[in-house]
Structures are given as structure tokens and as C-alpha cells.
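Would you be able to build a 3D model of this:
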Amino acid sequence: MIDVVAAILENHQGQVLIAKRKQGKKMAGFWEFPGGKVEAGESPEQSLIRELNEEMNIEIEIGDYVGENVHFYQEGPIKLLAYKCSVKAGDIKLTDHDRYVWINVEDLNKVRLAPADVPFIEMLSDSN
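Sure thing, here's the model as predicted:
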């Protein structure tokens, strides 16, 4: 099983950031909470900081742990760990995605969210 982390970035209006995977990438066309694989020797928090810097050119502050979801993709299972985060510094510049939007939690079910990310809609709704 592969450990993967997701940042649920929140802005001052209570919206969360989702990003759309660009063509040529695995899961192209799906929206997701940004993040990535936890590398050997990294904590989930260290991985999130590295991934958001690599994928979006931003520094983040990690807040509360939201929860986890085990999802079985064709390539094998992943355990997705999600954390609430905020942007500390930087302007978003995308590398693995072609778009991003700030969206209200109640509107997340209106986009084509990656299957592993879907359970976090309910977790976020319950925590708000």
C-alpha cells in the first residue's frame, strides 16, 4: 500500500482549493486536493510541505488532521491522509495541474473529484 498525502487548503472565506490533473498525467481530468506520495524517510507533514512546494510553488502551514481513506485503484491500493492547511507564502504556479479553483465545501460534489478524495467531502462537511 502506498501512503499519499493531501492538503486541504483553506482561504479566509472558508473555501478549499482543488486542482485539475493535466493531460498526460495519471488521473488526467480529475479534480483533487493537491499532494502526493510520501517518500521514504518522510513524515506525512514533511511530504505535504515538499509536494506543495514542487507542485504549486507555495509554502504551507499544516493544521488539523482531517482523516484517511484507503482506495483501491487499478495500480493498487493507496492510503490517502488529509490535513487542513493554509498558504504561508508564494503565488500558486502549477506543474502537475492545469487549473485550480477555490470552492465551497458544499459544491465539491458538483465536480469530478478523484475517487480517493471523495470521502473527504463528508469529513469536511461534518467538521464545518
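
make it CA atoms for all contacts and neighbour counts henceforth
OK.

What's the biggest helix in the protein, counting residues?
Looking across the chain with DSSP state H, the single longest helix is helix 44-56.

What are the contacting residues of it?
4-7, 34-39, 58-60, 62, 81, 91-97 (Cα atoms under 8 Å, 6 or more residues apart in numbering).

try 7 Å
Outside helix 44-56, the residues within contact range by Cα atoms under 7 Å, 6 or more residues apart in numbering are 5-7, 35-36, 38-39, 58-60, 92-96.

Selecting buried members of those residues in PyMOL, what would you type?
Only the buried entries of the contacts of helix 44-56 go into this PyMOL selection, using 16 or more other Cα atoms under 10 Å:
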select buried, resi 5+6+7+35+36+38+58+59+60+93+94+96
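
now the other sequence, so there's something to compare against:
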Amino acid sequence: MTERVVVGGALCHRGRLLAARRSAPPELAGRWELPGGKAEPGESPEQALVRELREELGVETEALERIPGEWPLKPGYVLHVWTARLLSGEPRPLEDHDELRWLGPDQVGEVDWLDQDRPAVAEAVRRLRAGARG
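Below is the predicted model:
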């Protein structure tokens, strides 16, 4: 069985990372994640991420590079995370989320991240810190 890829976006802007709070399904509601969604057949992960962020947040973004690793989700699905940058628009919680927060590197621990997002969030923060110094 082929695993379906779910793409998550570590959307970084002005030294901060975007966190999105789930409103559904009930078992995930109230926890925070990197926004994104399932890649459609024939779609590259980068294309899927740009489309999902447009649908979920109403913004135009550019996928930059994949964060190493993959994390199992429900059976048959695996999470791949890409860093992304905001090209235009102001993110709004249009689908599946009820709140968004921009978090600086020292604030990411303030929200309850979904377990599978934590390793990618940690790596995104490491890159944010490195970029902030550079």
C-alpha cells in the first residue's frame, strides 16, 4: 500500500513561525499544527503545499525546502514538512482552524503542538534562530 503524503508548511515571516489551531476533527480540536493538507494525485508536494495554504489561510506562498524526516499520521498517511515563505496576503483561519498565531523562536513552546508536528517545529525554530543570527 502506498502512503499518501500530507504536506505541512513551516510558514516563516519576519522571524516568526505560523501556528494554526485545529477546530476539527474533535480528537485534534484545540491543538496546534503546521498548516497544510493532503497532496492530490499528480501534484508535487510543493504544489500541494502552496494550494493548501491558499485554501486554508487565503495567502500566496512559496515552498522552499523540505525539512528532513517524515512522521506517520493515521494509517496510510505520512507527514512531510516544507519551509515556506509568505508572498502575499494576511493569513486567516478559513478551513479546519479557529485561530492562528505568529510565534517567535522563544514562543513556540506556548502552544500544544500535535505530536507529529513537534520534530519539524523544532527544526523550523532551529532554522529561524540561525537565520536571525545571519
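
one step back: please identify which of the contacts of helix 44-56 of the first structure is nearest to Gly29 of the first structure.
Closest approach to Gly29 of the first structure among the contacts of helix 44-56 of the first structure (Cα to Cα): Asp96, at 11.3 Å.

follow-up on the earlier one: superposed on the second structure, what's the mean shift for the longest helix of the first structure?
Once the two are superposed, helix 44-56 of the first structure sits an average of 0.5 Å from its aligned residues in the second structure (mean Cα distance after the TM-score superposition for the first structure).

Give me the buried stretch members for that helix, please.
Applying 16+ other Cα under 10 Å to helix 44-56 of the first structure flags Pro44, Glu45, Ser47, Leu48, Ile49, Arg50, Glu51, Leu52, Asn53, Glu54, Glu55, Met56 as buried.

And what about the residue of the first structure most remote from its centre, helix, strand or coil?
Distance from the centre of the first structure peaks at Gly41, with 20.6 Å (Cα atoms, centre = their mean). Under DSSP: H, G, I helix; E, B strand; the rest coil, Gly41 of the first structure falls in the coil class.

Leu17 of the first structure versus that one, what's the distance?
Applying Cα to Cα, to the nearest Å, the value for Gly41 of the first structure to Leu17 of the first structure is 27 Å.

Next: Leu9 of the first structure.
Distance from Leu9 of the first structure to Leu17 of the first structure, by Cα to Cα: 5 Å.

Could you list the buried residues of the lengthiest helix in the second structure?
Taking DSSP H as the criterion, the second structure has its longest helix at helix 118-133. Going by neighbour count (16+ other Cα under 10 Å), the buried part of helix 118-133 of the second structure is Arg118, Pro119, Ala120, Val121, Ala124, Val125, Arg127, Leu128, Arg129.

Please dump these into TSV; it should also carry distance to Leu103 of the second structure for every row.
Output for those, formatted as TSV (distance: Cα to Cα, whole Å):
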residue	distance to Leu103 of the second structure
Arg118	14
Pro119	16
Ala120	15
Val121	11
Ala124	11
Val125	10
Arg127	14
Leu128	11
Arg129	12
